[in-house]
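J.: Take a look and give me a structure for this.
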Amino acid sequence: MSHTTLPKRIAIVIDSLSGGGAEKVMLTLAKGLQARGHEPHLLVLEPAVEHEVPVDIPLHFCFGANEHNLDSFWRLNGTVAKLKNFLTQLQQNIGRFDLFLSNLHQTNLLMTHTGVSPLYCVVHNSMDEELKRQRKLGPIAWLEMWRAQKALNGQHLIAVSEGVADELRQSTRIMPASVTTIYNPFALAEIRAQAELIPEDLPKGDYLIHVGRFARQKRHDVLFAALKQMQHNLPLILLCSNRKKAQKAITKFGLQQRVIVAGFQQNPFPWIKHARALVLSSDYEGFGNVLLEALALGTPAISTACPHGPTEILTGNLAQWLVPRRDPVALAKKLDQLLDSKPDVTDAEILSKVTLDTIVQQYLALIADE
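T.: Sure, this is the predicted structure:
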């Protein structure tokens, strides 16, 4: 019998709980652990919270709102000492953690210096692609990312897709102690229930949807160029928080009549469910959560075949909806083809691999292996 039948106390450590994919994934995991009788604690470096946190999941802020640049070169030692002290105090008050799960670069850098164990760092994105992107932002940005990635050397890592795992194993920059693939968890029944809560501003007719930050990685420019090439003239809805930047790009492409920026939605699921198709035009992803959410709601999805994630989600019959990266013409053709054929996506193979139960068990197995 596995040790994991006893309730486990698990620390999920992350930069903040502002509206990002990694944050949402870890909240889902925390809810799943708690529903199965375990005791997850959210340890958040900075007190920024956009997501709804269930009141019965303990939330601890490690640093104050006025403490910034926690991982800067000149502050690192002091910050680590403070964090170590915080973790010691917390465990004296509530008991020892059976597992620490660290997420995102700043948190990984700090947690790997604290010496706590057992510690697993969750890698949510392509490290090579992120480093390339930082290089474009200048030498300091690149050096900070490089330093955060180097901190993973000798650590136990969890990759959110097989693609990310392969990249970590082949890396010349770091030598991990171990690499385990655990897909992101999805509370499928909850997603489907939330999709029934129709907001008043949901459009009445047919539309396409893109869900994700307005960031270079997501290549909205490729998506907008594809829209102009399409035969169908469906509107596109963007669920993203940076409205100003989005509007500027929409104007540049002359698509003001066709693209609607609906902003960040606490509940994106009705928007996704009622779309004719969800489209992802990214250069890279860690996994591609929104593709999975679309399939769970019966909405067809089209994605660029970026190195990690989408090729593991759109498999079998759904692989025909993958297109080459940075190719607006191919994307336009594929969107037109999908709108003509209305594919049925309800039997997507990936759905059975990412249920909350399955993923919770895989995380608990890390403790059993200790």
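J.: From here on, just use CA atoms for contacts and neighbour counts.
T.: OK.
J.: In what element of secondary structure is residue 97 found?
T.: Using DSSP states H and E, residue 97 maps to neither a helix nor a strand.
J.: shouldn't it be in contact with residue 91?
T.: Yes. At 7.0 Å, residue 97 counts as touching residue 91 under the criterion of C-alpha atoms under 8 Å.
J.: just the helices in the stretch 101-250 of the chain please.
T.: In the stretch 101-250 of the chain, the segments counted as helices under DSSP state H, counting those that start in this stretch are 105-114, 127-137, 139-150, 162-170, 188-194, 220-229, 243-252.
J.: can you redo these as TSV with distance to residue 35?
T.: Formatted as TSV, those follow (distance: least, C-alpha to C-alpha, whole Å):
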stretch	distance to residue 35
helix 105-114	26
helix 127-137	32
helix 139-150	33
helix 162-170	27
helix 188-194	13
helix 220-229	38
helix 243-252	36
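J.: Would you mind finding the most buried of those helices?
T.: helix 105-114 (a mean of 22; mean count of other C-alpha atoms under 10 Å).
J.: How far off centre is that one?
T.: Distance of helix 105-114 from the chain centroid (C-alpha atoms, centre = their mean, to the nearest Å) equals 19 Å.
J.: now it and helix 139-150, what's the angle there?
T.: Here helix 105-114 points in a direction 50 degrees away from that of helix 139-150 (axes from the mean of the first three to the mean of the last three C-alpha atoms, to 10 degrees).
J.: Show residues contacting helix 105-114.
T.: Outside helix 105-114, the residues within contact range by C-alpha atoms under 8 Å, 6 or more residues apart in numbering are 13-15, 45, 71, 76, 79-81, 83-84, 102, 119, 121, 145, 147-149, 151-152, 155.
J.: re the thing from before, out of residue 97 and residue 91, name the residue with the larger neighbour count.
T.: Set side by side, residue 97 and residue 91 show more neighbours around residue 97, with 19 against 12, by other C-alpha atoms under 10 Å.
J.: Tell me which other helices or strands the lengthiest helix in the chain touches.
T.: Counting residues, the longest helix found in the chain (DSSP state H) is helix 76-94. If you count contacts as 3 or more C-alpha pairs under 8 Å, 6 or more residues apart in numbering; DSSP states H and E, helix 76-94 packs onto helix 105-114.
J.: ok, residue 262 - contacts?
T.: Per C-alpha under 8 Å, 6+ apart, neighbours of residue 262: 237, 238, 239, 240.
J.: Report the two of those separated the most.
T.: Largest separation among the contacts of residue 262 by C-alpha to C-alpha: 237 and 240, giving 9.4 Å.
J.: let's see this one next to it:
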Amino acid sequence: MKKILFIAHTASMGGGAEKVLGVLIKELSQRYLVDLIERVEDSVLPFKIPNGNVRHLPSLSFTDRKCQELGNNVFCNRIWRILLSVWIFVLPRSVHRHFIKGSYDYEVSFNYLYCSSLVGNSPNRNSKKVMWIHGAIVDLLLPINAINSIRGKLKHWAERMMQKDAFSKSDVIVAISQRTHDSIADFCPEVKSKIVDVYNGYDLLNIDRFARTFEYPNSRLFRLVSLGRVTYAKNVILQVEAVECLRKKGIDVELLIIGDGDQIDYIQSVSKHNPHIKLLGFKPNPYPYVLASDALIITSLSEGFPTIAVEAMALGKPVISTPVAGTNELIDAQTGVLVDWSVESVAAGIEKMMTTKWDSRLIASSVSKYSKEAWAENVSNLLESL
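T.: Sure thing, here's the model as predicted:
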């Protein structure tokens, strides 16, 4: 069997990209021997080895949370993460040799920047280099003069140079949405011919099965569910503000926020006076909450291809979303509502969602083409064509 190496930023933080990676590795392991190494290992949802054809190599570094669980020094761990980033930037081939032994037929970076640099500079000359870009790289398109600090300018310059170098050494660049494709082409026009669009696949049958493992109580109110890491990029505060805007108009809406992150305390503080906003924390199985809700809400500043949108739609739920990557492929008048990043727009979108009759069977059928089986076949065909 041929061998594949995946270098991922992480496979253990419980996010959408990690779910997609887990499904992909499980499917490909039926045809290939697969190794996975994480640049940063966490403990929110540890990667599970699906079978004997998959190995989880020792990670390059750990989050503070994982470090504490291991009983290691957190301060030293933070210093190591900084040094590792510098080491990858300056001598990526040396890092690859130190942490990764053996040769591979294919090497895949399941993210950009540092993961891409490690794959692009692999000492395995005969391996095919695949850059799997899981989101629009709009941050790299930002002009350097738009950044205020000298430190920020240097970091931005270094990241742009690192990614351009990695792209130049790739055999193929996988984009998971049209916006991802366009951002790569805009950033590095000379690699346009290498870009291939491969939309993510999902375990749709398991999503339905997991959604029915327990029944979450219904609500007398219109219920929105929000899933994902509670971070600045996910912009959960906008959901809270929109719900508050409606409340002032006499419209009560229930909002379930499922997830954890560095903004959770802030969200808790600004929403504690509203009993209809419920922070439920991270849930390994969020699907029963989705099934018990009327709609999913996404207010992210950016996404690659919103995994949770596909999962919610597979359960027949419409989606309210900001226009992040992937939404033009997923959301139309029959499957959801697109809004902008203002409180008024999101509040209006919620009202429209509440007053529209949605066909759950039509919504579910609209994402049936994203099956994991068809996806794995497409990916395998792509690899074999290199």
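J.: Next, the TM-score between them, please.
T.: Comparison of the two superposed chains (TM-score structural alignment, normalised by the length of the first structure) gives a TM-score of 0.84, and 351 aligned residues with a C-alpha RMSD of 2.9 Å.
J.: Between the helices of the stretch 101-250 of the first structure, which one is closest to residue 36 of the first structure.
T.: Per C-alpha to C-alpha, nearest to residue 36 of the first structure of the helices of the stretch 101-250 of the first structure: helix 188-194, 15.7 Å.
J.: So which bit of the second structure is the closest one matched to?
T.: Counting by TM-score structural alignment, helix 188-194 of the first structure falls onto residues 204-210 of the second structure.
J.: Check the mean deviation of the matching stretch from the first structure.
T.: Here stretch 204-210 of the second structure, set against the first structure after superposition, deviates by a mean of 0.8 Å using mean C-alpha distance after the TM-score superposition for the first structure.
J.: Now do that stretch: everything it contacts.
T.: Counting by C-alpha under 8 Å, 6+ apart, 285, 287, 288, 311, 314, 315, 368, 371, 372 sit against stretch 204-210 of the second structure.
J.: Restricted to helices, list those residues.
T.: If you go by DSSP H, these have 287, 288, 311, 314, 372 in helices.
J.: And those, which of them are buried?
T.: Taking 16 or more other C-alpha atoms under 10 Å as the criterion, what is buried in these is 287, 288, 311, 314, 372.
J.: what's the counterpart of the third one in the first structure?
T.: With TM-score structural alignment as the matching criterion, the partner of residue 311 of the second structure in the first structure is residue 293.
J.: same check, this time on the first one
T.: Mapped onto the first structure by TM-score structural alignment, residue 287 of the second structure lines up with residue 269.
J.: Return the residues in contact with the closest residue to its match other than its chain neighbours.
T.: Using C-alpha to C-alpha, 6 or more residues apart in numbering and skipping residues adjacent in sequence, the residue nearest residue 269 of the first structure is residue 195, 4.5 Å away. For residue 195 of the first structure, the contacting residues are 267, 268, 269, 270, 271, 272, 273, 297, by C-alpha under 8 Å, 6+ apart.
J.: dump the residue contacts of the first one.
T.: Counting by C-alpha under 8 Å, 6+ apart, residue 267 of the first structure touches 194, 195.
J.: Report the separation between the most far-flung residue of the second structure relative to its centre and residue 351 of the second structure.
T.: Here the second structure reaches farthest from its C-alpha mean at residue 250, the gap being 35.4 Å by C-alpha atoms, centre = their mean. Per C-alpha to C-alpha, to the nearest Å, residue 250 of the second structure is found 12 Å from residue 351 of the second structure.
J.: how far out from the middle of the chain is stretch 97-106 of the first structure?
T.: Counting by C-alpha atoms, centre = their mean, stretch 97-106 of the first structure comes out at 15 Å from the chain centroid.
J.: picking up where we left off before, between residue 237 and residue 240 of the first structure, tell me which one has more neighbours.
T.: residue 237 (22 against 19).
J.: Please pull up the equivalent of the more buried one in the second structure.
T.: In the second structure, residue 237 of the first structure lands on residue 256 (TM-score structural alignment).
J.: Its match and residue 367 of the second structure: what is the separation?
T.: In terms of C-alpha to C-alpha, residue 256 of the second structure sits 24 Å off from residue 367 of the second structure.
J.: One more: residue 234 of the second structure?
T.: Counting by C-alpha to C-alpha, the gap from residue 234 of the second structure to residue 367 of the second structure is 23 Å.
J.: repeat for residue 116 of the second structure
T.: Counting by C-alpha to C-alpha - residue 116 of the second structure and residue 367 of the second structure are separated by 30 Å.
J.: again, but for residue 311 of the second structure
T.: 9 Å.
J.: picking that back up, contacts only, for the match of residue 287 of the second structure.
T.: Per C-alpha under 8 Å, 6+ apart, neighbours of residue 269 of the first structure: 191, 192, 194, 195, 293, 297.
J.: Equivalent analysis for residue 135 of the second structure, please.
T.: By C-alpha under 8 Å, 6+ apart, the neighbours of residue 135 of the second structure are 175, 176, 177, 180, 302, 303, 304, 305, 325.
J.: Over in the first structure, tell me which residue corresponds to the third one.
T.: Residue 177 of the second structure is assigned residue 161 in the first structure as its aligned equivalent, the criterion being TM-score structural alignment.
J.: just the fifth one next, same as before
T.: Taking TM-score structural alignment as the criterion, the aligned counterpart of residue 302 of the second structure in the first structure is residue 284.
J.: ok, its match touching residue 126?
T.: Yes. Residue 284 of the first structure lies in contact with residue 126 (C-alpha under 8 Å); the separation is 7.1 Å.
J.: centre of the chain versus stretch 132-152 of the first structure, how much separation?
T.: For stretch 132-152 of the first structure, the distance to the chain centre is 20 Å (C-alpha atoms, centre = their mean).
J.: Then stretch 79-88 of the first structure?
T.: 27 Å.
J.: Need the overlap of contacts for residue 237 and residue 240 of the first structure.
T.: Shared contacts of residue 237 of the first structure and residue 240, counting by C-alpha under 8 Å, 6+ apart, come down to 261, 262.
J.: Now for residue 85 of the second structure: which residues touch it?
T.: Counting by C-alpha under 8 Å, 6+ apart, residue 85 of the second structure has contacts residue 114.
J.: Helix or strand: which one has it?
T.: Per DSSP H and E: helix 74-90 holds residue 85 of the second structure.
J.: Since that was my last question, I'll sign off now.
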